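Visitor: Fold the stuff below for me.
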Amino acid sequence: MIKAVFFDIDGTLVSFNTHKVADSSKEAIRLLKEKGIKVFIASGRALFLINNLDDLEFDGYITINGCSCFINDNGNIKEIYRETFDKNDLFSLNDYLKTDKIPCAVITNNDMFINYQDDTIKHLYSMANVQIPKTVDLDDYIKNNYNDILQLNIFTDENKEKYLMDNVLKNSKSSRWHFSFADINPKNSGKDIGIDKIIEHFGINLDETMAFGDGGNDIGMIEHSALGIAMGNANESVKKIADYITDDVDNDGVYKALKHFNVL
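Guide: Take a look at the predicted model:
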């Protein structure tokens, strides 16, 4: 019996075309809660960037790809878990960026900063309907705030991403839901770890969980949960490991999968 359902946001609950949650998904979440099933967000976004779920309420939030997890205690949002970077990785990144000035953003629980931006960067953030980070001297920011940084966005291709992970960010891991950039997080993080922290808090077993996603950063939780659902618009790598492939986000995919497994 499913007691907890975890939802990615962008491309899963929220359409990239409309930037809105489908009415059928809203109805599905309402029905889940009516049945006493817990509903959770599992996103690459920081909590302060979750601005596109209308008035939907959730029982908890896995944010920044599992680096910061929250529970909703009668409207009081409380952090129950946090994972930060090995500072050696961040200092190595500083050294690297002195010779290869690729765009790089840092994300904390409260803000975002980037070393520089151009029209492409602005377009990518607007595509996800996310505010453009403040431009700062990243070298100085990292040196003074490394304990607050929970995620990096590296705007480069997969070949350079691999080089960075092998030689610069050795104690971190990467995932990619868009070809233009990679999310970089501490090695001991992930939406799958976030699921474990959340269900431990609520006394729910892993075999009572279900997860929906579409991007590379969803693979861990889709493999980890008892039922892992890939959206019809998901990356092929996500579809390969999913227990079930539902319809697109724009074609009631969430609702249809919940009905298929008789969760609704």
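Visitor: CA atoms for contacts and neighbours, from now on please.
Guide: Noted.
Visitor: Now do the strands in the chain.
Guide: For the chain, applying DSSP state E gives strands covering 4-7, 38-42, 60-63, 68-73, 76-82, 104-107, 112-114, 134-135, 151-154, 172-178, 181-186, 209-213, 227-230, 244-245.
Visitor: For the last one, which helices and strands make contact with it?
Guide: Secondary structure elements in contact with strand 244-245, counted by 3 or more C-alpha pairs under 8 Å, 6 or more residues apart in numbering; DSSP states H and E, are strand 227-230.
Visitor: Now do the buried residues in the strand it packs on.
Guide: Residues of strand 227-230 classed as buried: 227-230 (neighbour count, 16 or more other C-alpha atoms under 10 Å).
Visitor: what comes into contact with it?
Guide: Contacts with strand 227-230, where a contact means C-alpha atoms under 8 Å, 6 or more residues apart in numbering, come from 209-214, 221-222, 238-239, 242-246, 257.
Visitor: what about that strand, distance to the chain center?
Guide: 16 Å (C-alpha atoms, centre = their mean, to the nearest Å).
Visitor: Helices along the stretch 151-264 of the chain, start to end?
Guide: Remark: helices assigned in the stretch 151-264 of the chain by DSSP state H, counting those that start in this stretch are 158-167, 191-202, 219-224, 236-241, 253-260.
Visitor: quick one: the first one to strand 181-186, angle?
Guide: Using axes from the mean of the first three to the mean of the last three C-alpha atoms, to 10 degrees, one finds that helix 158-167 and strand 181-186 are set 10 degrees apart in direction.
Visitor: what's the angle between helix 158-167 and strand 172-178?
Guide: 170 degrees.
Visitor: can you give me how far helix 158-167 is from the chain middle?
Guide: The gap between the average C-alpha position of helix 158-167 and the chain average comes to 21 Å, counting by C-alpha atoms, centre = their mean.
Visitor: one more to line up against the first:
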Amino acid sequence: MGNKVIFIDVDGTLVNYENVLPDSAVEAIRMARNNGHKVYICTGRSEAEVYQNIWDIGLDGMIGGNGTYIKSGDEVVFHQVISKEESKHIVDWLHAKGLEFYLESNSGLYASEHFEEVGLQTIQEYTNRKGRDGSQVTVRTIFPEMIFGADLYRDDLNKVSFILKSYNDYLEAVKEFPNLKVGTWGGAGETALFGDVGVKSIDKGKAVDMLLEHIGASIEDTFAFGDAKIDIPMFEKCAVGVAVASGGDEIKAMADYVTDAVDDDGIYNAFKHFGLI
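Guide: Have a look, this model is predicted:
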């Protein structure tokens, strides 16, 4: 087998919804890289939310912010942030609506004034929906390096996530920010728990294209691993799409292969199945 380029989503794919990284996934990635393959995480997280235990696996780089940030080795290939004016507009609008939020940048995750207490129930519900026991998780266990009490007017934002009081909050955000990409996560439609606002006209698939061009690799040599709808552009772009069994129905329906759940050695077993290790 020739050298491949492997893109792995983080939440729900590389780690479970309690942020646990299986030893088998670490072993698989290290073995694959020893075999000459390149491995990048491809995630909605900003670099500040990629904690040291993930970098310690050994990676070739990352796509972050759902495509707004690309790093290969120590080189930043691409980075597009929300403008300072747009960022202020988002913060002011969320404050006026009484919605708690956190700002996502490579320098840190910055929480709104009452995000920790308001977000507790939401984070627990999100964990429950993913088939895990959310009763013991807290905002600080899910976001261990979140920054509280900082200035919320920033010029380095990749995206902003906010807690939905109702689905109508998302619909109003779509109208309020026509020049930005507004989405939801933590459920589909009326069951969504969070809204998010980010850079328009960029996604994981487009970022894969840019990274491959930078490193001189071919689409024919790519694998994508994911668990959710946000990973679909990555699956559409890459030669082989692998969904974890613990993922959503939409991503599993379009996958070329469905591996075991995160906690059942899904990454390791898929790498073995495809001869990457």
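Visitor: And the TM-score, once the two are fitted together?
Guide: After superposition, the two chains reach a TM-score of 0.84 (TM-score structural alignment, normalised by the length of the first structure), with 252 aligned residues with a C-alpha RMSD of 2.4 Å.
Visitor: Quick check: which of the helices of the stretch 151-264 of the first structure is nearest to Leu138 of the first structure?
Guide: Nearest to Leu138 of the first structure, of all these, is helix 158-167, at 17.0 Å by C-alpha to C-alpha.
Visitor: Name the residues of that closest one that come out as buried.
Guide: 161, 164-165.
Visitor: next one: stretch 123-142 of the first structure
Guide: Using 16+ other C-alpha under 10 Å as the burial criterion, the residues of stretch 123-142 of the first structure that qualify are 124, 128, 132-133, 138-139, 141-142.
Visitor: Is it possible to get JSON lines of these that adds distance to Leu47 of the first structure?
Guide: Rendered in JSON lines, the data for those read as follows (distance: C-alpha to C-alpha, whole Å):
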{"residue": "Leu124", "distance to Leu47 of the first structure": "19"}
{"residue": "Ala128", "distance to Leu47 of the first structure": "15"}
{"residue": "Ile132", "distance to Leu47 of the first structure": "16"}
{"residue": "Pro133", "distance to Leu47 of the first structure": "15"}
{"residue": "Leu138", "distance to Leu47 of the first structure": "22"}
{"residue": "Asp139", "distance to Leu47 of the first structure": "25"}
{"residue": "Tyr141", "distance to Leu47 of the first structure": "21"}
{"residue": "Ile142", "distance to Leu47 of the first structure": "21"}
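Visitor: For Asp157 of the first structure, which non-adjacent residue is spatially closest?
Guide: The spatial neighbour of Asp157 of the first structure that comes closest, neighbours along the chain excluded (C-alpha to C-alpha, 6 or more residues apart in numbering), is Ser180 at 6.4 Å.
Visitor: Can you verify my assumption that Pro103 of the first structure contacts Tyr116?
Guide: Yes - in this structure, Pro103 of the first structure is within contact of Tyr116 by C-alpha atoms under 8 Å, at 6.0 Å.
Visitor: that older thread, reformat the strands of the first structure into TSV and put distance to Val263 of the first structure next to each item.
Guide: Shown next, in TSV, are those (distance: least, C-alpha to C-alpha, whole Å):
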stretch	distance to Val263 of the first structure
strand 4-7	10
strand 38-42	12
strand 60-63	19
strand 68-73	23
strand 76-82	27
strand 104-107	35
strand 112-114	37
strand 134-135	43
strand 151-154	34
strand 172-178	27
strand 181-186	32
strand 209-213	10
strand 227-230	11
strand 244-245	14
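Visitor: Would you tell me which of the ones you listed gets closest to Ser25 of the first structure?
Guide: Once C-alpha to C-alpha is applied to the strands of the first structure, the stretch that comes out nearest is strand 4-7, at 10.4 Å.
Visitor: so the closest one aligns onto which residues of the second structure?
Guide: Strand 4-7 of the first structure falls opposite residues 5-8 of the second structure when the two are matched by TM-score structural alignment.
Visitor: Mean per-residue distance, the matching stretch versus the first structure.
Guide: Average distance, stretch 5-8 of the second structure versus aligned residues of the first structure after superposition (mean C-alpha distance after the TM-score superposition for the first structure): 0.5 Å.
Visitor: Name the nearest of the buried residues of stretch 123-142 of the first structure relative to Glu27 of the first structure.
Guide: Nearest to Glu27 of the first structure, judged by C-alpha to C-alpha, of those is Ala128 at 23.2 Å.
Visitor: The closest one -> the second structure?
Guide: Looks like Ala128 of the first structure aligns to Ile142 there (TM-score structural alignment).
Visitor: Report the central residue of the first structure.
Guide: Central residue of the first structure (C-alpha atoms, centre = their mean): Gly44, 2.0 Å from the mean position.
Visitor: Do I have it right that it meets Thr63?
Guide: Yes - with contact taken as C-alpha under 8 Å, Gly44 of the first structure and Thr63 are classed as touching, separated by 5.7 Å.
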